[in-house]
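Participant: Just the structure for this:
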Amino acid sequence: MVIPTIQLSVITIVLAALLVICIVSIAILYIKYRAVQRRNLQIEQQLLLSQMNPHFVFNSLTAIQSYIFRNEAHQASKYLASFAKLIRLILENSRIELNTLEREVTTLKHYLELQALRFEGRFEHKIEVDEQIDIDNVQIPPMLAQPFIENAIEHGFIHISEKGMLNIRFIAENKNCLVIEVEDNGIGIEKSRQLQLEKGKGHRSLATEITQERIRKIKCSKGINIEMSIIDIGTIDITRHGTLVKFKIPV
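Facilitator: As a prediction, this is how the structure comes out:
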């Protein structure tokens, strides 16, 4: 059977059009994929910078140096070892999406130890882990709460007269859900917003933005739906002030 020339031409045009559509579709998908990759890299870089804040690094080393100048070799050695361990953990954690709770608590202990050294006498901290939690097997995103811990220490406690109190709790809500709470007695969200407006600055929380982006990324890549809430304690109890950040993580 001979196919007329006109039919051949139509078939050729249709096939060529389909080929062009396929090529364009693949190109669009690739561009979108690269855009997602760039955004993920940007989030990772922002997270790493938030954890390895240049001020934190410089001030930690300065505090360690002060022990050296005072010939307190034991204390200097202790904090230098803690600093080195923290930097190593942060760099290792930046390459993974999930971390054991045991490792997470260790990282936070080193971080808080150095922050307490920097801000000597300004605040006290406590880490509580529910005894029901198997810390060696439960896995969570690394340093999810760290940006809010840093906010409390470096900003929340500045404008209060009493000593800062920082409580970090890991709670087993049930066998399938872990709750992380970061509670401080700082000035609170509303007061912080008012102070920023008085200084002529818009209120923008980089910690919240980075964390929300991470949560979205984790949901897309791992299918883990993490819930985050930020509460101004003064709005639920007028006799108190501070901020409570809560994460609910399926485990």
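Participant: use CA for all of it now, contacts and neighbours both
Facilitator: OK.
Participant: can I assume residue 50 is in contact with residue 147?
Facilitator: Yes: shown here, residue 50 and residue 147 form a contact pair, counting by Cα atoms under 8 Å, at 6.7 Å.
Participant: could you point out which element follows the longest strand belonging to the chain?
Facilitator: Scanning the chain for the longest strand, with DSSP state E as the assignment, gives strand 164-174. Per DSSP states H and E, the first helix or strand lying C-terminal to strand 164-174 is strand 177-184.
Participant: Could you pull out the buried residues of that next one?
Facilitator: Within strand 177-184, the residues scored as buried using 16 or more other Cα atoms under 10 Å are 178, 179, 180, 181, 182, 183, 184.
Participant: Please tabulate the residues you listed in JSON lines, including the columns distance to residue 126.
Facilitator: JSON lines is the format used below for the buried residues of strand 177-184 (distance: Cα to Cα, whole Å):
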{"residue": "178", "distance to residue 126": "18"}
{"residue": "179", "distance to residue 126": "16"}
{"residue": "180", "distance to residue 126": "13"}
{"residue": "181", "distance to residue 126": "12"}
{"residue": "182", "distance to residue 126": "10"}
{"residue": "183", "distance to residue 126": "10"}
{"residue": "184", "distance to residue 126": "11"}
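Participant: compare with the first, here's sequence two:
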Amino acid sequence: METILHLIFWVLCFWILYSALAFESLEVLVENGIERSIYTRNPAAVPTLAIVLAARALLFYGLSFGVLSRFPEHRQWRPLLAQLALLVAASYLVEWGLLRALNKPPAVPPGIDILLYLFFTLAAFAYRLAKDWWRNERLRARLAEEKLTAELNYLKAQLNPHFLFNTLNNLYALAEREGNEPLSEGIAGLAELMRYAVYDSRADYVPLAKELHFLQRMVEMQSLRFDDEDELAVSFQVSGRYEQLKIAPLLLVPFVENAFKHGVRYGRQSFIRLEARVENRKLYFTASNTVYEDQARPHEDGGGIGLENARRRLKLLYPEQHQLEIKQQEDTFLVNLQLELDGR
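Facilitator: As a prediction, the model looks like this:
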């Protein structure tokens, strides 16, 4: 459909230019006292005007699909204006070179030529804005639909949370009575994680301190699976002032889950390093873990609540407020996230 609209646009532009600029002569005929005007146009102007439009198409698509597509990420006007000037120059050189090669005179007066450059430049800006707006609206609608579906599925599958917490409390009391301290600590940690995931995460934003505490408890729970023989080194460092800041709940969880899922093997030397640093209301979060020689980029499986889910949540909740870098090196998988936060 979009391709058809593009064709209609260019055909309409050509028809307007041909009607306005290919005028050759005007004849006035008088029949029975009635004057009749006959306009004649020069068919030889067709290839010349086609060259003019081809050059303007270079400007239009170079702007809308090239220069302007990268502008929202950087928001720098000087490079934008420099690239715009280069595109205008390239468009002019294409038009001039083709007309010269075909030995054709300029088809458009200089004043109208400038107006055409201005028109197609503004048209490229308008088209890019409309395209980005439509894409963002579709993304918002799809994510809203997926959120509703997830909530419905959650309600369908949800057991009574009070029953679950009561059961965990009973198991905790039993473990305490039997003197099994690691088990009782694990049950208490699981109850704390579930309480945060079930109740606290219903809010749109939660205190960053709560989210970081949840991650710390999550790391402790994940570490219960391993002992000294597994040679696992886990570190989680938090620094900076973040008492007044808030963040979308469970936003960082996929990165921690990914590290434990793919970065640890029983009986193998492994490491997981997590760091959360806050400076000037900006969160710098880093997660790195071991990559084994027989792994073929396993981290991008995107299954369940994975890295792709985190990317999409960041695009929706923090547009133009985050930078996410995910890369796999020879022996390390690395996630770097910069996130602008506020008190909301």
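Participant: hang on, the earlier thing: okay, buried residues for the longest strand of the first structure please.
Facilitator: Applying 16+ other Cα under 10 Å to strand 164-174 of the first structure flags 164, 165, 166, 167, 168, 169, 170, 171, 172, 173 as buried.
Participant: residue contacts, the last one?
Facilitator: To tie it back to what came earlier, the one meant is residue 173 of the first structure. Residues in contact with residue 173 of the first structure (Cα atoms under 8 Å, 6 or more residues apart in numbering) are residue 179.
Participant: which residue is nearest the middle of the first structure?
Facilitator: Centroid-nearest residue in the first structure, with Cα atoms, centre = their mean: residue 144, separated by 3.7 Å.
Participant: From residue 169 of the first structure, how far out is that residue?
Facilitator: Separation of residue 144 of the first structure from residue 169 of the first structure (Cα to Cα, to the nearest Å) stands at 13 Å.
Participant: next one: residue 8 of the first structure
Facilitator: Taken as Cα to Cα, the span from residue 8 of the first structure to residue 169 of the first structure is 72 Å.
Participant: now do residue 116 of the first structure
Facilitator: 18 Å.
Participant: try residue 85 of the first structure
Facilitator: Distance from residue 85 of the first structure to residue 169 of the first structure, counting by Cα to Cα: 23 Å.
Participant: Please apply the same query to residue 72 of the first structure.
Facilitator: Residue 72 of the first structure is 33 Å from residue 169 of the first structure, by Cα to Cα.
Participant: what does residue 156 of the first structure give?
Facilitator: Note on residue 156 of the first structure: its distance to residue 169 of the first structure, by Cα to Cα, is 18 Å.
Participant: Residue 9 of the second structure -> the first structure?
Facilitator: Mapped onto the first structure by TM-score structural alignment, residue 9 of the second structure lines up with nothing.
Participant: Let me know the closest of the buried residues of strand 164-174 of the first structure to residue 99 of the first structure.
Facilitator: Of all the buried residues of strand 164-174 of the first structure, residue 170 has the smallest distance to residue 99 of the first structure: 14.2 Å, by Cα to Cα.
Participant: Could you pull out the buried residues of stretch 89-102 of the first structure?
Facilitator: Buried residues in stretch 89-102 of the first structure, counted by 16+ other Cα under 10 Å: 89, 90, 93, 94, 98, 99, 100, 101.
Participant: for the stretch 101-250 of the second structure, what spans make up the helices?
Facilitator: Using DSSP state H, counting those that start in this stretch, the helices of the stretch 101-250 of the second structure run over residues 110-157, 161-178, 181-198, 208-223.
Participant: Format these as CSV; extra columns: distance to residue 27 of the second structure.
Facilitator: Below are those laid out as CSV (distance: least, Cα to Cα, whole Å):
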stretch, distance to residue 27 of the second structure
helix 110-157, 25
helix 161-178, 89
helix 181-198, 83
helix 208-223, 80
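Participant: closest to residue 2 of the second structure out of those?
Facilitator: Distance to residue 2 of the second structure, taken as Cα to Cα, is lowest for helix 110-157 among those, at 10.5 Å.
Participant: quick one: residue 218 of the second structure and residue 193 touch, right?
Facilitator: Yes: between residue 218 of the second structure and residue 193 there is a contact at 7.1 Å, judged by Cα under 8 Å.
Participant: what about the closest residue to residue 307 of the second structure other than its chain neighbours, which SS state?
Facilitator: What sits nearest to residue 307 of the second structure in space, not counting adjacent residues and going by Cα to Cα, 6 or more residues apart in numbering, is residue 254, at 6.1 Å. What DSSP: H, G, I helix; E, B strand; the rest coil gives for residue 254 of the second structure is helix.
Participant: biggest separation within the buried residues of stretch 89-102 of the first structure, which pair?
Facilitator: Between all members of the buried residues of stretch 89-102 of the first structure, the farthest pair (by Cα to Cα) comes out as 94 and 101, at 15.4 Å.
Participant: What residues does the aligned residue in the first structure for the residue nearest to residue 307 of the second structure make contact with?
Facilitator: Using TM-score structural alignment as the criterion, residue 254 of the second structure maps onto residue 147 of the first structure. Counting by Cα under 8 Å, 6+ apart, residue 147 of the first structure makes contact with 50, 51, 207.
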